[in-house]
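Chemist: sequence-free structure coming up:
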């Protein structure tokens, strides 16, 4: 379960990187279209005829951010209840909460564009939380693997309490 947890946490972090790349591609394509005299409006976006101007980036951003990341974060939270490493549940819950906030902000940007500032900053928080979740469990696995067993004696000069 720990390997699955680590894999899911890294998947969330990696998917956020895909998000950033996709929206940068979409925005760059739109800027290219406008610089060549084109117009980006609702009709262009709804017609799905903007294929050469970054439209796939918008679709990737929407699908990965609206479905893939929330689903993986939810599975991470569920799996965290079966992982016996200190902090696994906490960091999975923090990651899931930040993802829920991210989705809410993403769908609210059309009404309040300034929320885009928080949306971008929160994406970094999602990457950080998911990375910490993965690293804590990995460190817990390594510590458990290197801990002395009941039959081994301590090699320290410390006085037993």
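Modeler: Good, I have the coordinates. Just so it is clear, the model here is predicted, and its values are computed rather than measured.
Chemist: okay, CA-based contacts and neighbour counts for the rest of this
Modeler: Fine.
Chemist: and stretch 100-115, what's buried?
Modeler: Using 16 or more other C-alpha atoms under 10 Å as the test for burial, stretch 100-115 gives 100, 101, 102, 103, 105, 106, 115.
Chemist: tabulate those residues (TSV), appending distance to residue 28.
Modeler: As requested, those are exported to TSV (distance: C-alpha to C-alpha, whole Å):
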residue	distance to residue 28
100	27
101	26
102	22
103	23
105	22
106	19
115	21
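Chemist: out of the residues you listed, the closest to residue 26 would be?
Modeler: Here the nearest of the buried residues of stretch 100-115 to residue 26, counting by C-alpha to C-alpha, is residue 106; it sits at 15.4 Å.
Chemist: any idea how far residue 21 is from that closest one?
Modeler: Here the criterion is C-alpha to C-alpha, to the nearest Å. By it, residue 106 lies 16 Å from residue 21.
Chemist: what's the answer for residue 64, then?
Modeler: Separation of residue 64 from residue 21 (C-alpha to C-alpha) stands at 12 Å.
Chemist: try this one next to it:
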């Protein structure tokens, strides 16, 4: 379960990176079309970048976050439950910020900042879980030795 926890955390962080790419694609597609004299309205044919941003943001990331939260109960990662459910909470906030941004576009900046928080918390959760699961390969220095390379009695 710990490895699933780690992979889910990485997938969430990767999905946030994809979101940035999709929204940039969508925005530049709108700019390109505007330059060609095509107006972008609610009636305009779908913008692929915006469509992907919506699907990943409304379906994929929330599903990954919810699974991440559930898996956290079984992964036995120190602090993992808290970090996973903070991630879930930030994803819920992200959706709320997205809807509010349609009425108050300046809130879109908080939507963008919150995306960084989601990626950061999810990434940190996976990183800490990886460190907690990797065996300690350091060798302790013998008692009485100030140099780790010196063996006892040498």
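Modeler: Perfect, I can see it now. Just so we're clear, the structure is a prediction, and the values are computed from it rather than from any experiment.
Chemist: surely residue 132 of structure 2 meets residue 75?
Modeler: No: in this structure, residue 132 of structure 2 is not within contact of residue 75 by C-alpha atoms under 8 Å, at 11.4 Å.
Chemist: in structure 1, where's the longest helix?
Modeler: Using DSSP state H to assign secondary structure, the helix with the most residues in structure 1 is helix 2-35.
Chemist: now the helix or strand that comes right after it, how far from the chain's geometric center?
Modeler: Reading on from helix 2-35 of structure 1 to the C-terminus, the next helix or strand found by DSSP states H and E is helix 42-47. Relative to its parent chain, helix 42-47 of structure 1 has a centroid offset of 29 Å by C-alpha atoms, centre = their mean, to the nearest Å.
Chemist: before we move on, what about stretch 21-31 of structure 1?
Modeler: If you compare the mean C-alpha spot of stretch 21-31 of structure 1 with that of the full chain, they lie 19 Å apart, counting by C-alpha atoms, centre = their mean.
Chemist: now do stretch 101-115 of structure 1
Modeler: With C-alpha atoms, centre = their mean as the basis, stretch 101-115 of structure 1 stands 17 Å off its chain's centre.
Chemist: where does that stretch end up in structure 2?
Modeler: For stretch 101-115 of structure 1, the aligned range in structure 2 is residues 93-107, judged by TM-score structural alignment.
Chemist: show me what contacts residue 50 of structure 1?
Modeler: Taking C-alpha atoms under 8 Å, 6 or more residues apart in numbering as the contact definition, residue 50 of structure 1 lies against residue 44.
Chemist: can you tell me which residue in structure 1 aligns to residue 80 of structure 2?
Modeler: Residue pairing (TM-score structural alignment): residue 80 of structure 2 is matched to residue 88 of structure 1.
Chemist: can you get me a residue count around that match?
Modeler: 27 (other C-alpha atoms under 10 Å).
Chemist: which residues of structure 2 fall in helices?
Modeler: Along structure 2, the stretches classed as helices by DSSP H are 2-35, 48-55, 61-75, 80-103, 108-133.
Chemist: can you give the distance of the first one from its chain's centre?
Modeler: A distance of 10 Å separates the centroid of the chain from that of helix 2-35 of structure 2, by C-alpha atoms, centre = their mean.
Chemist: check the mean deviation of it from structure 1.
Modeler: Average distance between helix 2-35 of structure 2 and its aligned residues in structure 1, after superposition and using mean C-alpha distance after the TM-score superposition for structure 1, equals 0.5 Å.
Chemist: any buried residues in that helix, and which?
Modeler: Neighbour-count burial for helix 2-35 of structure 2, counted by 16+ other C-alpha under 10 Å, picks out 2, 5-13, 15-16, 18-20, 22-23, 25-26, 29-30.
Chemist: tell me the contacts of the closest residue to residue 90 of structure 2 other than its chain neighbours?
Modeler: Using C-alpha to C-alpha, 6 or more residues apart in numbering and skipping the chain neighbours, the partner closest in space to residue 90 of structure 2 is residue 118 (6.1 Å). For residue 118 of structure 2, the contacting residues are 12, 13, 16, 87, 90, 91, by C-alpha under 8 Å, 6+ apart.
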